[in-house]
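Q: coordinates only, no sequence provided:
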């Protein structure tokens, strides 16, 4: 994926959430709906989150230096991890607190039709944002399932935006159900139930993101498909076998490859150097993210021991 990391999807989500947050707060002030308040805080959190994702993309572009010789690519993982934490604390925790509070002290809604109209409009806007994230993700998703894409993607922004937008859509539906039932039955407890459902939903999404972003932040290797391609391209030409290999993503667009290889015997130093250069070119042609490649010629002692 390009260094943009789904910038179009992030910006679309930011603009949609900023507008929706204002509308929801107005709706809460008019109706007093706890579901509307929870959704307002949720939209504010999402807007802040998209800002953090854009900040991470910007800081990750800083050039490598003596202190950070491999660059700042992991900034994108760090800010995505912060986004997951914010979604949990600002979104889920607040909604759960507000839902429990409103169950204990229910308050009747005023002008619920205002909340319904705002929620319907918000669902339409959020659907457009979600569609943009899906279109951007399909460019790099390949033939894996959406769940596999979220679990396996080494680019953090699009999985984050996808889950955020999905959570926002379901959250709006839960809020609409809560407000609707509270209006039809005259029992404001349903509004609080909708708020609790929003809190649980955001909590589940936040935990998934925390787990995935923590894994990326610590350092993940190449995907199984990428590793197979790398090994196949290394073990060609005058390289007979890959003895040992380790990989790690040091940024969404930069993969570090370190390998020990067994080479054809009797090669001159110049031939060894050329064989290594050729191997690097082959690997980068198949896995463009493999920008840093270190190849060490070595003896294949396992073969020597059995001969």
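A: On my side now, so go ahead. As the structure is a prediction and not an experimental result, all values here were calculated from the model. Numbering: from 1, shown residues only.

Q: all contacts plus neighbour counts: C-alpha atoms, from now on.
A: Noted.

Q: pretty sure residue 151 sits against residue 212.
A: Yes. Contact criterion CA atoms under 8 Å: residue 151 and residue 212 qualify, at 6.7 Å.

Q: which one of these two has more residues nearby?
A: Taking other CA atoms under 10 Å, residue 151 and residue 212 do not tie; residue 212 has more neighbours (23 against 17).

Q: just to be sure, that one is in a helix?
A: Yes. Using DSSP: H, G, I helix; E, B strand; the rest coil, the assignment for residue 212 is a helix.

Q: contacts only, for it.
A: Applying CA atoms under 8 Å, 6 or more residues apart in numbering to residue 212 gives the contacts residue 151.

Q: ok, now residue 87?
A: 42, 45-46, 49, 202-203, 206.

Q: any idea whether it is helix, strand or coil?
A: Quick answer, by three-state DSSP: residue 87 is helix.

Q: ok, residue 297 next?
A: Residue 297 falls in the strand class when you classify it by three-state DSSP.

Q: I'd like to know how far the closest residue to it other than its chain neighbours sits from residue 221.
A: Nearest non-adjacent residue to residue 297, counting by CA to CA, 6 or more residues apart in numbering: residue 261, 5.0 Å away. Here residue 261 is placed at a distance of 19 Å from residue 221 (CA to CA, to the nearest Å).

Q: of those two, which one has the most company?
A: Set residue 261 next to residue 221 and count neighbours by other CA under 10 Å: residue 261 wins out with 22 against 17.

Q: just how off-centre is the helix or strand containing the more buried one within its chain?
A: In this assignment (DSSP states H and E), residue 261 forms part of strand 254-263. The chain centre lies 28 Å from the centre of strand 254-263; the measure is CA atoms, centre = their mean, to the nearest Å.

Q: below is an additional structure, to be compared with the one above:
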């Protein structure tokens, strides 16, 4: 358990009330990842087998998609484990951002391997489309894949719903989420389910119209879908990696907390940075009442720290502007 500290004029630190454990949240995130790995591994093998039998270009694209997703989930699991390492001398704020780094690698993987290979394979198949074969096994595998992907998607959806605020949509919850493991799996699985629909439509239209070009065209559309998903993931994880703040509602609640402290004259700024899914740094620039005795200043800081720990347990590090503390003592 990590103590909260403040930057005083002398550079010391004062322990605050301990932050609540986030172990339950991280366990939930890992459950989402394991569910996605199990689903995608089996689906990828089935898709490639059927693609080899039927020659379907869209099934090859779907197989590539599921194989890439399996690798991506393993990278997220690596990020989870590296991010859980305790702080040390070289990383005094811990390794929480490791998850954001690996989630960004996942986004690049979806773009290059998932989207790029699917588009390339579709274009190659358009130049020389394979003959139409009996689509029965394609439909069987797509149906089974939809069940597995739907299960994995539902696990990630439940994890998002657990932190979803009343009146907000699921997409707004994804945008507000700081847990890259959960929203990455959700976005990947959402793209996977849409890809299955596109693949099925391409195969069905090809056989209905006796036109072999619909199937490779579906492969290209799937690739473009994955490129869009990759850009979405890169935008979300990139913002977290470079130091995204907590959202406006949380910041407003934090300002209200400081406003309740009678020892403060004003609050100039509250700057926050997400250090990991459940870890936030707060730098508070405040003005204490002038002429306060040092013991009253310390008591006010202790009250603020205790209130922050109780109402915002993710805020593990609190630093107060040393200039404001010096001003209060003169």
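A: Sure, I can see it. Computed from a predicted structure; not experimentally measured.

Q: just give the TM-score of the two.
A: Scored by TM-score structural alignment, normalised by the length of the first structure, the superposition of the two chains gives a TM-score of 0.93; 300 aligned residues with a CA RMSD of 1.6 Å.

Q: that older thread, which part of the second structure lines up with the helix or strand following the strand holding residue 261 of the first structure?
A: For strand 254-263 of the first structure, the succeeding helix or strand toward the C-terminus, using DSSP H and E, is helix 269-286. The alignment of helix 269-286 of the first structure onto the second structure (TM-score structural alignment) spans residues 294-311.

Q: shouldn't residue 248 of the first structure be within a helix?
A: No. Looking at residue 248 of the first structure with three-state DSSP, it is strand, so not inside a helix.

Q: and it? What does it align with in the second structure?
A: Using TM-score structural alignment, residue 248 of the first structure pairs with residue 273 in the second structure.

Q: ok, now how distant is its match from residue 314 of the second structure?
A: When distance is defined by CA to CA, residue 273 of the second structure is 11 Å away from residue 314 of the second structure.

Q: mutual contacts of these two, please.
A: Joint contacts of residue 273 of the second structure and residue 314 (CA under 8 Å, 6+ apart) are residue 280.

Q: who's in contact with residue 86 of the first structure?
A: 45, 49.

Q: okay, and which of the contacts of residue 87 of the first structure map to helices?
A: 42, 45-46, 49, 202-203, 206 (DSSP state H).

Q: thinking again about what came up before, and for the strand holding residue 261 of the first structure, what's in contact with it?
A: 73, 221-222, 235, 238-250, 272, 289-300.

Q: can you rerun that using 7 Å?
A: Residues outside strand 254-263 of the first structure that contact it (CA atoms under 7 Å, 6 or more residues apart in numbering): 238-250, 289-300.

Q: same question, stretch 70-81 of the second structure
A: 33, 36-37, 40-41, 98-99, 102-103, 106, 181.

Q: got the residue ranges for the helices in the stretch 151-300 of the second structure?
A: 170-176, 180-208, 214-241, 248-259, 294-311 (DSSP state H, counting those that start in this stretch).

Q: would JSON lines of the ones you listed with distance to residue 164 of the second structure be doable?
A: JSON lines is the format used below for these (distance: least, CA to CA, whole Å):
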{"stretch": "helix 170-176", "distance to residue 164 of the second structure": "6"}
{"stretch": "helix 180-208", "distance to residue 164 of the second structure": "12"}
{"stretch": "helix 214-241", "distance to residue 164 of the second structure": "17"}
{"stretch": "helix 248-259", "distance to residue 164 of the second structure": "13"}
{"stretch": "helix 294-311", "distance to residue 164 of the second structure": "17"}
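
Q: closest one to residue 149 of the second structure among these?
A: helix 180-208 (6.2 Å; CA to CA).

Q: buried ones in that closest one, by neighbour count?
A: Residues of helix 180-208 of the second structure classed as buried under the neighbour-count rule (16 or more other CA atoms under 10 Å) are 180-200, 202-207.

Q: got the angle for it vs helix 214-241?
A: With axes from the mean of the first three to the mean of the last three CA atoms, to 10 degrees defining the directions, helix 180-208 of the second structure sits at 170 degrees from helix 214-241.

Q: for helix 180-208 of the second structure, packing partners?
A: Where contact means 3 or more CA pairs under 7 Å, 6 or more residues apart in numbering; DSSP states H and E, helix 180-208 of the second structure is packed against helix 23-54, helix 57-83, helix 98-109, helix 136-161, helix 214-241.

Q: can I get those helices in a markdown table with distance to residue 121 of the second structure?
A: What follows is those, written out as a markdown table (distance: least, CA to CA, whole Å):
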| stretch | distance to residue 121 of the second structure |
| --- | --- |
| helix 23-54 | 12 |
| helix 57-83 | 7 |
| helix 98-109 | 17 |
| helix 136-161 | 17 |
| helix 214-241 | 7 |
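
Q: which one of the ones you listed lies nearest to residue 302 of the second structure?
A: Of all those, helix 23-54 comes closest under CA to CA, at 25.6 Å.

Q: still on that earlier bit, out of the helices and strands packed on helix 180-208 of the second structure, flag the one nearest residue 308 of the second structure.
A: Among these, helix 23-54 comes nearest to residue 308 of the second structure, with 19.2 Å by CA to CA.

Q: can you tell me the centre-most residue of the second structure?
A: With distances taken as CA atoms, centre = their mean, the residue of the second structure nearest its centroid is residue 180 (1.7 Å).
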